[in-house]
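> Build me a structure from this.
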Amino acid sequence: MSQSYKNKYAVILGGSAGLGLATAKKLAHEGMNIIIIHRSRRSVVAAFEDAVREMEVSSCEIISYNTDALNPKKRQETVDDILAKLGKGVIKLIVHSIARGNLKPLYDTEGGNTLSNEDFKGTLDAMAVSYYDWVSAFAKAELFTPSARAIAFTSEGSSRAWPQYAAVAAAKAALESISRGIALEFAPLGITSNCIQAGVTDTESLRLIPGSDKMKEMAVKRNPYQRLTLPNDVANAVYLLTRDEASWINGTTIPVDGGEHIR
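Here you go, the predicted structure:
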């Protein structure tokens, strides 16, 4: 176990599957205690609990909150509970991996259901503003360690267009901007903030996007290594950013895609 992780915790927002769960597993393997905040349906709770038991083999503490991370009251209750259980200055890392967006077209020639103002607001709140909400809540509660890290998962969609992805794309662009703001304005607390732009990864969230099979096919062709990004690729990058040697990386968006973005 790294001494820099001793008695330190990583908070994973949206850690029950995909990139978030892979990150939790990697950090647990490296000796960091894990707090997973997720919203899991009954049908997937058993699989999530199995994953938690696997992480516990690493002799680190795993704390799980199955709650609505977007509800201000639930957020404060969770922060208060963490503070009561663990005390101040224990959170080394917060990872934002919440994927809850509206996938609808902007325009439908047949008069079908299109994105509404509320769809945009809900997606932006879930996938962008909530990053700031949680960082701010932990900071106010003095839960962060000195030299803490805040990391959010973005995608190439923040600067590209894809059918029925406009609300999520807007949220990803906003997320990157919020991350830069956190990098600047939370610096006095010793907190860095960065986004990881994962390559196309075959997760449940990706499969919900209309045309995702075509997206995966195109990604493999563009990628110099001719494969999709894996959740573990992203988890490894998160781990690297938690290292002491990464303390001067701040306010940027880092592609973790094997070079997919260069083509």
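> Please count neighbours and contacts with C-alpha atoms only from this point.
Will do.
> Contacts for the helix or strand hosting V11, please.
Assigned by DSSP states H and E, V11 belongs to strand 9-13. Here strand 9-13 makes contact (C-alpha atoms under 8 Å, 6 or more residues apart in numbering) with 20, 23-24, 27, 32-38, 69, 90-98.
> Now for the closest residue to Y5 other than its chain neighbours, how many residues are close by?
Nearest non-adjacent residue to Y5, counting by C-alpha to C-alpha, 6 or more residues apart in numbering: M32, 5.4 Å away. Residues contacting M32 under the criterion other C-alpha atoms under 10 Å number 28.
> check contacts around M32.
M32 makes contact with 1, 5-10, 60, according to C-alpha under 8 Å, 6+ apart.
> Show the buried residues in the residues you listed.
Buried by 16 or more other C-alpha atoms under 10 Å: 5, 7-10, 60, out of the contacts of M32.
> ok, the residues you listed vs Y165, which is closest?
Using C-alpha to C-alpha, A10 comes nearest to Y165 of these, at 29.9 Å.
> Show me what counts as buried in stretch 174-188.
Result for stretch 174-188 [16+ other C-alpha under 10 Å]: buried residues 174-180, 182-183, 186.
> got JSON lines for the residues you listed, with distance to L241 too?
Below are the buried residues of stretch 174-188 laid out as JSON lines (distance: C-alpha to C-alpha, whole Å):
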{"residue": "A174", "distance to L241": "22"}
{"residue": "L175", "distance to L241": "18"}
{"residue": "E176", "distance to L241": "17"}
{"residue": "S177", "distance to L241": "19"}
{"residue": "I178", "distance to L241": "18"}
{"residue": "S179", "distance to L241": "15"}
{"residue": "R180", "distance to L241": "16"}
{"residue": "I182", "distance to L241": "16"}
{"residue": "A183", "distance to L241": "14"}
{"residue": "F186", "distance to L241": "17"}
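> Turn the residues you listed into CSV, columns for secondary structure and distance to V129.
Converted to CSV, the buried residues of stretch 174-188 look like this (DSSP: H, G, I helix; E, B strand; the rest coil; distance: C-alpha to C-alpha, whole Å):
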residue, secondary structure, distance to V129
A174, helix, 8
L175, helix, 7
E176, helix, 11
S177, helix, 10
I178, helix, 8
S179, helix, 10
R180, helix, 13
I182, helix, 11
A183, helix, 15
F186, coil, 15
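> of all those residues, which comes closest to E156?
Out of the buried residues of stretch 174-188, the member with the shortest distance to E156 (by C-alpha to C-alpha) is E176, at 11.1 Å.
> Test my guess that the closest one contacts I196.
No: using C-alpha atoms under 8 Å, E176 makes no contact with I196, being 9.4 Å away.
> what secondary structure does I196 sit in?
Here I196 is recorded as strand under DSSP: H, G, I helix; E, B strand; the rest coil.
> Kindly report the same for I34.
When classified by three-state DSSP, I34 comes out as strand.
> Distance check, it against A17.
I34 sits 14 Å away from A17, going by C-alpha to C-alpha, to the nearest Å.
> to compare against the first, here's another:
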Amino acid sequence: MDLGLTGKTAIVTGSARGLGAATARRLAIEGAHVIITDISAESAHRLTRALTAEGLSAHCIVADVTRNDDVTRLVDETLSVFGGVHVLVNNAGFPRDAYLVDMTDQDWDAVIDVMLKGAFLTTRAVMPQMIKQRWGRVINISSRAHFGNPTQVNYATAKAGLIGMAKAIAIEEGRYGITANCIAPGFMDTEMIQALPTYEVIKERALRSQPVKRPGAPDDVADAVAFLASERASFISGEVLHVTGGRYG
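So this is what the prediction gives:
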């Protein structure tokens, strides 16, 4: 199936590894020019070199999505290198878990700033170009955690906020041929999750709760992003696609 992404330009935030890296690779395989952007310069450059060695179109821009000047530079350089920006995947984020009574201001601010402020700044920065093109896709990577998880008040709030943001953008910008959607992954077997000391407990709980009895893989999310970014999804907007193996609560 031709997804109609050949020649389009996609920015994937937090794309040095994990879900972001898999998403960037999939979009590049579909023919898109991909911007790899992350605060981890070494990992971002490594992935960019790997993609270009495979004959795919990728360019690395190291940026902190919580800084407006970095985001402005990110979009300006994207336009300079590829001449447009058609797809934005707001993927940057991380957990910083603690029970509410133990959660510090820094725990709250760090998670909210990267996921919510970062998505706001990047979406605002690309929107004038998407409006000019009369074509755009904004895809926020939310989480099944938007239903709520213990020790994740900050993370669940940010992920729920990304859904509200996408729904508002869908209503506001749809007249310009721009869609906005969310993907809500469930348990994903990523390097970041595997590094947690509670990895085995989290994995066992997830597999017990979800109908599809296997861990999710980064490619599962990447495939969903590619679909929502494509011409095939041009009449889908303001939606949340759960990639959870059937697990919701």
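> Give me the common contacts of E176 and I196 of the first structure.
154, 253.
> who are the neighbours in contact with the residue nearest the centre of the second structure?
For the second structure, the residue nearest the mean C-alpha position is N91 (2.2 Å; C-alpha atoms, centre = their mean). If you count contacts by C-alpha under 8 Å, 6+ apart, N91 of the second structure has them with 12-15, 19-20, 115, 140-141.
> Go through those residues and name the one nearest R232 of the second structure.
For these, the nearest to R232 of the second structure is N140 (18.0 Å; C-alpha to C-alpha).
> ok, that closest one touching V87?
No: counting by C-alpha under 8 Å, V87 is not a contact partner of N140 of the second structure; they are 10.9 Å apart.
> give me the element A161 of the first structure is part of.
Following DSSP H and E, one finds A161 of the first structure outside all helices and strands.
> Of the contacts of M32 of the first structure, which are reproduced in the second structure?
Retained in the second structure by both residues aligned by TM-score structural alignment, their matches' C-alpha atoms under 8 Å are the following of the contacts of M32 of the first structure: 5-10.
> okay if I get these as CSV plus distance to S43 of the first structure?
Listed next are these as CSV, based on distance: C-alpha to C-alpha, whole Å:
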residue, distance to S43 of the first structure
Y5, 33
K6, 35
N7, 33
K8, 31
Y9, 28
A10, 26
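> Which two of those have the greatest separation?
Taking C-alpha to C-alpha as the measure, these span a maximum distance of 11.5 Å, between K6 and A10.
> Please pull up the equivalent of S247 of the first structure in the second structure.
Correspondence of S247 of the first structure to the second structure, assessed by TM-score structural alignment: S234.
> do you know how far its match is from W135 of the second structure?
Per C-alpha to C-alpha, S234 of the second structure is found 9 Å from W135 of the second structure.
> neighbour-wise, which of those two wins?
Per other C-alpha under 10 Å, whichever of S234 of the second structure and W135 has more neighbours is W135, with 20 against 16.
> and N140 and V87 of the second structure? which has more neighbours close in?
V87 (31 against 27).
> Show me what the more buried one aligns to in the first structure.
Matched to the first structure by TM-score structural alignment, V87 of the second structure sits across from L93.
> who are the neighbours of the helix or strand harbouring that match, in terms of helices and strands?
Secondary structure assignment for L93 of the first structure, by DSSP H and E: strand 91-96. Contacts defined by 3 or more C-alpha pairs under 8 Å, 6 or more residues apart in numbering; DSSP states H and E place strand 91-96 of the first structure against strand 9-13, strand 144-154.
> what about the first one, how far off from the second structure?
Comparing strand 9-13 of the first structure with its match in the second structure after superposition yields a mean distance of 0.6 Å (mean C-alpha distance after the TM-score superposition for the first structure).
> Near V200 of the first structure, how many other residues are there?
25.
> tell me the contacts of it?
By C-alpha under 8 Å, 6+ apart, the contact set of V200 of the first structure is 206, 215-216, 219, 228-229, 257.
> With A22 of the first structure instead?
Going by C-alpha under 8 Å, 6+ apart, A22 of the first structure touches 231-232, 235.
> what two of the contacts of N91 of the second structure have the greatest distance between them?
The farthest-apart pair in these, when distances are taken by C-alpha to C-alpha, is L19 and M115, at 14.4 Å.
> what's the most buried one of the helices and strands packed on strand 91-96 of the first structure?
Among those, ranked by average contacts under mean count of other C-alpha atoms under 10 Å, first place goes to strand 9-13 (a mean of 25).
> For whichever helix or strand comes after that strand, give me the average deviation versus the second structure.
Counting by DSSP H and E, the next helix or strand C-terminal to strand 9-13 of the first structure is helix 18-29. When the second structure is superposed, helix 18-29 of the first structure averages 0.7 Å from its matched positions, counting by mean C-alpha distance after the TM-score superposition for the first structure.
> Which parts of helix 18-29 of the first structure count as buried, going by neighbours?
Residues of helix 18-29 of the first structure classed as buried by neighbour count (16+ other C-alpha under 10 Å): 18-29.
> I'd like those residues written out as TSV, with distance to T114 of the first structure added.
Listed next are these as TSV, based on distance: C-alpha to C-alpha, whole Å:
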residue	distance to T114 of the first structure
G18	28
L19	29
G20	29
L21	32
A22	33
T23	34
A24	36
K25	38
K26	39
L27	40
A28	42
H29	44
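> Of those residues, which is the nearest to R263 of the first structure?
Nearest member of the buried residues of helix 18-29 of the first structure to R263 of the first structure, counting by C-alpha to C-alpha, is L19, at 23.4 Å.
> Under the alignment, what does that closest one map to in the second structure?
The equivalent of L19 of the first structure in the second structure is L19 (alignment by TM-score structural alignment).
> ok so, going back, pull the most distant pair out of the buried residues of stretch 174-188 of the first structure.
Pairwise distances across those peak at 17.5 Å for A174 and F186 (criterion: C-alpha to C-alpha).
> all strands of the second structure, in order?
In the second structure, the segments counted as strands under DSSP state E are 9-13, 33-38, 58-62, 87-90, 136-141, 178-185, 240-243.
> Out of those strands, which gets nearest to M127 of the second structure?
Closest approach to M127 of the second structure among the strands of the second structure is made by strand 136-141 (8.2 Å; C-alpha to C-alpha).
> what's the matching range in the first structure for that closest one?
Using TM-score structural alignment, strand 136-141 of the second structure corresponds to residues 148-153 of the first structure.
> Sweet, I'm off.
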